[in-house]
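A.B. asks: Based on what follows, work out the 3D shape:
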Amino acid sequence: MTAAGRLRRESVRMQAAELFEQDVKPPEVARRLRVSPKSAYQWHQLWCEGGVQALASRGPSGSRCRLSPRCLEKLAAYLEQGPAAHGWVEDQVWTAARVATLIGRKFHVSYSVSGATRLMHRLGFSPQVPARRVAERDEQAVTAWKEATWAEVKERGRPAGATSASRTRQDSPADRPKDAPGADEAARRL
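C.D. replies: Just a heads-up that it's a prediction; the model follows:
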């Protein structure tokens, strides 16, 4: 959840607390604040047990980052150096799996691929294929292949008159062939 979303959620809970103080029942609170009745009942229970403080935000949920701020700075510097500086010389792509491996090698901390992706986004990076073409790409060979081979391989589309655009309707049982499955049953119903 974004910071703005968390602030809105906390604002709604504080509004609910004000309504509870005015003896407004949870179903009415849910209707007024446009939240689910389940949320309103949960908030009411928390409010009864601990007042307004019980409805205050406790910060973002989820596990804390396992890397210190200093380690995050080092990781950002490693990512800026590029994959080749860390042993991936075949291309210049930071994948989430590579970042998870790099974190394990450099900081001895295990991260899942999805965790590495979230960490990369937090640092302003994203796992992706670069927009640049590889240096070894032979443009003449690619053009020749597209003109000769692809033209032969590409499946030709349907001719313009071969398609139909009509409504479908259920076939009448009387129109079925006599030897079709279920034809004898359909004949008995007629």
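A.B. asks: going forward, measure contacts between C-alpha atoms and count neighbours the same way
C.D. replies: Noted.
A.B. asks: buried set for the host helix or strand of residue 31?
C.D. replies: For residue 31, the host element (DSSP states H and E) is helix 26-33. Within helix 26-33, the residues scored as buried using 16 or more other Cα atoms under 10 Å are 26, 29-30.
A.B. asks: Same question for stretch 34-47.
C.D. replies: So, applying 16+ other Cα under 10 Å, buried residues of stretch 34-47: 40-41, 43-44, 46-47.
A.B. asks: To check against the first, give me the structure of this:
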Amino acid sequence: MTWPLPTARTTDARVEHHEQRGRREEVRMRAVDLFEEDVEVPCIARELRVSEKSVHQWRRAWLLHRMGYSVQIPARPAAERDEEA
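C.D. replies: Okay, here's the model as predicted:
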């Protein structure tokens, strides 16, 4: 057995984490659709209810990926993760 044993609370937190991750991925995929339609960054940010900074980061990664570069973007900056803790 591993210690500490999983509790209902930790199990619920893991499920919630995976659900949130899935929602964030859906938002990023919708952003890609909008990039391909040449929608402006402020419009994308408003529609997806995210910051323009996030949209700029996603667009940059999308452009680099289209150029053949391997790019990984963190789901959220460390500062945002720290604020929630």
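A.B. asks: Send over the TM-score of the superposed chains.
C.D. replies: Remark: TM-score between the superposed chains equals 0.58 [TM-score structural alignment, normalised by the length of structure 2]; 56 aligned residues with a Cα RMSD of 2.6 Å.
A.B. asks: any idea which of the buried residues of helix 26-33 of structure 1 is the one closest to residue 103 of structure 1?
C.D. replies: Of all these, residue 30 has the smallest distance to residue 103 of structure 1: 45.0 Å, by Cα to Cα.
A.B. asks: what's the matching residue for the closest one over in structure 2?
C.D. replies: When structure 2 is aligned by TM-score structural alignment, residue 30 of structure 1 is paired with residue 45.
A.B. asks: Tell me the residues of structure 2 aligned with stretch 105-125 of structure 1.
C.D. replies: Using TM-score structural alignment, stretch 105-125 of structure 1 pairs with nothing in structure 2.
A.B. asks: Looking at the buried residues of stretch 34-47 of structure 1, which is nearest residue 99 of structure 1?
C.D. replies: residue 43 (40.3 Å).
A.B. asks: if we can go back for a sec, how far away is the match of residue 30 of structure 1 from residue 57 of structure 2?
C.D. replies: 12 Å (Cα to Cα, to the nearest Å).
A.B. asks: Which of the buried residues of stretch 34-47 of structure 1 fall within helices?
C.D. replies: Cross-referencing the buried residues of stretch 34-47 of structure 1 against helices under DSSP state H gives 40-41, 43-44, 46-47.
A.B. asks: okay, these in TSV with distance to residue 101 of structure 1 next?
C.D. replies: Converted to TSV, those look like this (distance: Cα to Cα, whole Å):
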residue	distance to residue 101 of structure 1
40	44
41	45
43	42
44	46
46	43
47	45
